[in-house]
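In: Provided below are the primary sequence and the corresponding predicted coordinates.
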Amino acid sequence: MDTFKLFSWNVRQGGGKRIERQLNEIKVINPDIIALQEMTIHGISKYRAEQKNLGYHYVIDTFELFQGSTELNGPRKYGLLIACKWPLRILAPFDIPWKEKVLGALIESPFGLIEIYNVHIPPGSSNGWIKIDTFEGIYDSLSTVCNHHRILCGDFNSPQLETNNGTIITWGQRMAKDETWRIPKWGERWDKGERNVLEGLSEFDLNDVFRLLYGFSKQEYSFFLKNRSNVYPRRFDHCFASSSLNPVEFNYLHELRENKLSDHSAVEVLFQPTIHKK
């Protein structure tokens, strides 16, 4: 095996027929590692069973990890899942307010150990500073040197915009009357929290794979934010990875969203590791 495929998707899980259609799409795509966000307690058992039937014998989820918790309701009712064709084990939760919003695993792949983190960062519009607490916790946990491969993927609900000249606009910024982007006093911590993950983790060999491959001249979107009659395209779904994994292809699978299987486009990344790490 020279390559492997990662598939990451906010499934916005619904009823039985929808789950079956989602699973059928995953079967066709045939990834080696699957990271799903916005799972529900009602559909997780079917997902786990069917994925094992498809050859993903190693499946973990946050409902299993936080079994018995009475807090996982309301905005915290959605869970995460990682499925893999290779052995894996759950890693310790991050120090964040809602610990179920990051699911980590250590995978024993043919290319060496892969540390993977599947995340679903809460939107700030409905959860306030919980979003930035989560960004800060992710950065604090991953801003370290790692001796094996690493992947960070999922739904980040950020950034606000990306420009063709390579500028990232966070949700801590506001457009002034002269149409320039400014950071108000209240937004300084917010901007830093988002930016540290979106840009800062590159200092620790966690690079934005899409931008690494295509630069800023190519614009893409994975979600459409709706406000009354206005629709705003956003690239909320990301994959950051170690350079040793040598990503060679990155695709947003829009047809999954267009076919109403979710309100998010899925992420598909092909890696061709050049280094085998222990």
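Out: Alright, I've got the coordinates.

In: drop to CA atoms for contacts and neighbour counts, all remaining ones
Out: Noted.

In: Residue 213 belongs to a helix, doesn't it?
Out: Yes. Residue 213: assigned to a helix according to DSSP: H, G, I helix; E, B strand; the rest coil.

In: how many neighbours does it have?
Out: By other C-alpha atoms under 10 Å, 13 other residues sit near residue 213.

In: so what's it up against?
Out: Contacts for residue 213 (C-alpha atoms under 8 Å, 6 or more residues apart in numbering) come out as 247, 248, 249, 250.

In: So which of those residues wins on neighbours?
Out: Most surrounded of these: other C-alpha under 10 Å gives residue 247, at 23 neighbours.

In: residues contacting it?
Out: 209, 213, 241, 269, 270, 271, 272, 273.

In: Buried ones among those residues?
Out: Listed as buried from the contacts of residue 247 are 209, 241, 269, 270, 271, 272, 273; burial here means 16 or more other C-alpha atoms under 10 Å.

In: Verify the contact between the last one and residue 245 for me.
Out: Yes. If you go by C-alpha atoms under 8 Å, residue 273 and residue 245 touch, sitting 4.2 Å apart.

In: how about JSON lines for the buried ones among the contacts of residue 247, with distance to residue 227 and secondary structure added?
Out: Output for the buried ones among the contacts of residue 247, formatted as JSON lines (distance: C-alpha to C-alpha, whole Å; DSSP: H, G, I helix; E, B strand; the rest coil):
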{"residue": "209", "distance to residue 227": "29", "secondary structure": "helix"}
{"residue": "241", "distance to residue 227": "33", "secondary structure": "strand"}
{"residue": "269", "distance to residue 227": "31", "secondary structure": "strand"}
{"residue": "270", "distance to residue 227": "34", "secondary structure": "strand"}
{"residue": "271", "distance to residue 227": "37", "secondary structure": "strand"}
{"residue": "272", "distance to residue 227": "40", "secondary structure": "coil"}
{"residue": "273", "distance to residue 227": "42", "secondary structure": "coil"}
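
In: dropping in the other structure now:
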Amino acid sequence: MRVLTRNVNGAFPHQAKDEIEAQIECLAGVADPPDLLLLNEVNQYRREFTRELIRDELGYDGIVDTLSWAHELRESDVQPHRDIGHTNGNLTAVRDADSIEHTPLELFDDTYDDADRKHVSTHYPEKILVTTYTVNGRDIKVWNVRAVPGSMKGEEKLKIFETVYNRITNDPERLRILAGDFNTPAAELPDGQPITFSDDKDPRIQDRWRTAALQILKGLGHIGMVDVFRYHWGYGTIDTLDESFGNRRFDHIIASEELNPVYCEYDPESLNHSDHAALIADFEI
């Protein structure tokens, strides 16, 4: 099973169609096309155009996205959404439409036996797309996530991290993939320790900021999930060609070790069409 995650840089409200066509062409040129395609920052104004290209040019018949949700929130007169630019969302695609099921997050969920506490705290729910992908008779819960930039959206970034972490760690599912643009860490030490963006934050929120980021990056090991890039390559200085954003690794695939990850790499060629490189991982399941 091959998985590809990529931020396609579609936040600009009226992204040109030829830019989207070039990105799809780039994806079509990937050797050994992915079985599971996860896209972030897909332009909600170009929803039908993008879905048509993904279906006709890439051959994915199973397409799930949060773009309709983003559109509805953007058009809402209810605060805070009236002041939020819900211009983009996430999209997950597979070849067989019968192998994917959208499993959206509910505000309250009987799974947690806790109706007194809501489980979606972010004002950007379109940044969290959850599906169940069935492959070789096994169900995999797939989390396609993009964290908004903390420098622009502040606490909303933490709310996305906290919602995802709490949901994943309380979910009884054994097989999981969490992937996307996390907009973190600021840097990584050779031993893999991430440096978060918490140092310049308001002291009243520094600890929460650090904890939220580290829980996503390093805090899922106790439920059997691994950073697939580090799992394959080990630790040490990251080569320039393996960086997804300047000298930072913002895009990640964190998956259940039981899925047997065997390879992971960033595709530097894809930087020609976005400010993020595509991240590709292979699993033997």
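Out: Nice, I can see it. In this text the structure is predicted, and so the values were computed from the model without any measurement.

In: If we only consider the buried ones among the contacts of residue 247 of the first structure, which is nearest to residue 42 of the first structure?
Out: For those, the residue nearest residue 42 of the first structure by C-alpha to C-alpha is residue 269; the value is 28.6 Å.

In: so stretch 32-40 of the first structure corresponds to what in the second structure?
Out: Under TM-score structural alignment, the match for stretch 32-40 of the first structure in the second structure covers residues 35-43.

In: Please list the residues outside the matching stretch that contact it.
Out: 1-15, 67, 87-95, 127, 144-146, 179-181.

In: let's see 6 Å
Out: 2-11, 88-94 (C-alpha atoms under 6 Å, 6 or more residues apart in numbering).

In: What distance do you get for residue 110 of the first structure to residue 256 of the first structure?
Out: In this view, residue 110 of the first structure and residue 256 of the first structure are 30 Å apart by C-alpha to C-alpha, to the nearest Å.

In: neighbour-wise, which of the two wins?
Out: Taking other C-alpha under 10 Å, residue 110 of the first structure and residue 256 do not tie; residue 256 has more neighbours (19 against 14).

In: What's the match for that one in the second structure?
Out: The alignment partner of residue 256 of the first structure in the second structure, by TM-score structural alignment, is residue 270.

In: What number of residues are in the vicinity of the closest residue to that match other than its chain neighbours?
Out: Leaving aside its sequence neighbours, residue 270 of the second structure sits nearest to residue 277 (C-alpha to C-alpha, 6 or more residues apart in numbering; 5.3 Å). A count of nearby residues for residue 277 of the second structure, using other C-alpha under 10 Å, gives 27.

In: what's the matching residue for residue 277 of the second structure over in the first structure?
Out: Under the alignment (TM-score structural alignment), residue 277 of the second structure pairs with residue 265 in the first structure.

In: For residue 24 of the first structure, see how far away that match is.
Out: Going from residue 265 of the first structure to residue 24 of the first structure by C-alpha to C-alpha gives 16 Å.

In: and the aligned partner of residue 250 of the second structure in the first structure, what does it touch?
Out: When the first structure is aligned by TM-score structural alignment, residue 250 of the second structure is paired with residue 236. By C-alpha under 6 Å, 6+ apart, the contact list for residue 236 of the first structure reads 155, 156, 157, 158.

In: By neighbours, which of those wins?
Out: Ranking these using other C-alpha under 10 Å puts residue 155 first, with 26 neighbours.

In: mind listing the strands in the stretch 1-150 of the second structure by residue range?
Out: 2-7, 36-43, 62-65, 88-94, 100-102, 128-135, 138-146 (DSSP state E, counting those that start in this stretch).

In: closest one to residue 190 of the second structure among those strands?
Out: Short answer: strand 2-7, nearest of those by C-alpha to C-alpha, at 23.9 Å.

In: what span of the first structure lines up against that closest one?
Out: Against the first structure, strand 2-7 of the second structure falls on residues 5-10 (TM-score structural alignment).

In: Look up the average distance of that stretch to its aligned counterpart in the second structure.
Out: Here the mean offset of stretch 5-10 of the first structure against the second structure after fitting is 0.6 Å, by mean C-alpha distance after the TM-score superposition for the first structure.

In: can you confirm the match of residue 256 of the first structure is in a strand?
Out: No. Counting by three-state DSSP, residue 270 of the second structure falls outside a strand, being helix.

In: and the gap between it and residue 28 of the second structure?
Out: Distance of residue 270 of the second structure to residue 28 of the second structure, computed by C-alpha to C-alpha: 11 Å.

In: go on, residue 69 of the second structure?
Out: Distance, residue 69 of the second structure to residue 28 of the second structure, by C-alpha to C-alpha: 27 Å.

In: For the first structure, just list every one of the helices.
Out: Using DSSP state H, the helices of the first structure run over 16-29, 44-53, 62-65, 124-127, 130-142, 187-198, 209-214, 254-258.

In: From the chain's centroid, how far away is the longest one?
Out: So the one you mean is helix 16-29 of the first structure. Between the centre of helix 16-29 of the first structure and the centre of its chain there are 19 Å (C-alpha atoms, centre = their mean, to the nearest Å).

In: do the same with stretch 187-203 of the second structure
Out: Using C-alpha atoms, centre = their mean, the offset of stretch 187-203 of the second structure from its chain centre is 20 Å.

In: From one end of that stretch to the other, what's the distance?
Out: 20 Å.

In: got a list of contacts for that stretch?
Out: Counting by C-alpha under 6 Å, 6+ apart, 185, 186, 206, 209, 210, 235, 236, 237, 248 sit against stretch 187-203 of the second structure.

In: check contacts around the last one.
Out: Spelled out, that is residue 248 of the second structure. By C-alpha under 6 Å, 6+ apart, residue 248 of the second structure lies in contact with residue 187.

In: Quick one: residues contacting residue 262 of the first structure.
Out: 11, 12.

In: now with 10 Å?
Out: By C-alpha atoms under 10 Å, 6 or more residues apart in numbering, the residues touching residue 262 of the first structure are 9, 10, 11, 12, 13, 14, 18, 22, 223, 254, 255, 256.

In: For ChimeraX, write the select line for the buried members of the residues you listed.
Out: A single ChimeraX command selects the buried members of these (16+ other C-alpha under 10 Å):
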select :9,10,11,12,13,18,22,223,254,256
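
In: circling back to that earlier point, max pairwise distance over the contacts of residue 236 of the first structure: which two?
Out: Farthest-apart pair in the contacts of residue 236 of the first structure is 155 and 158; separation 8.2 Å (C-alpha to C-alpha).
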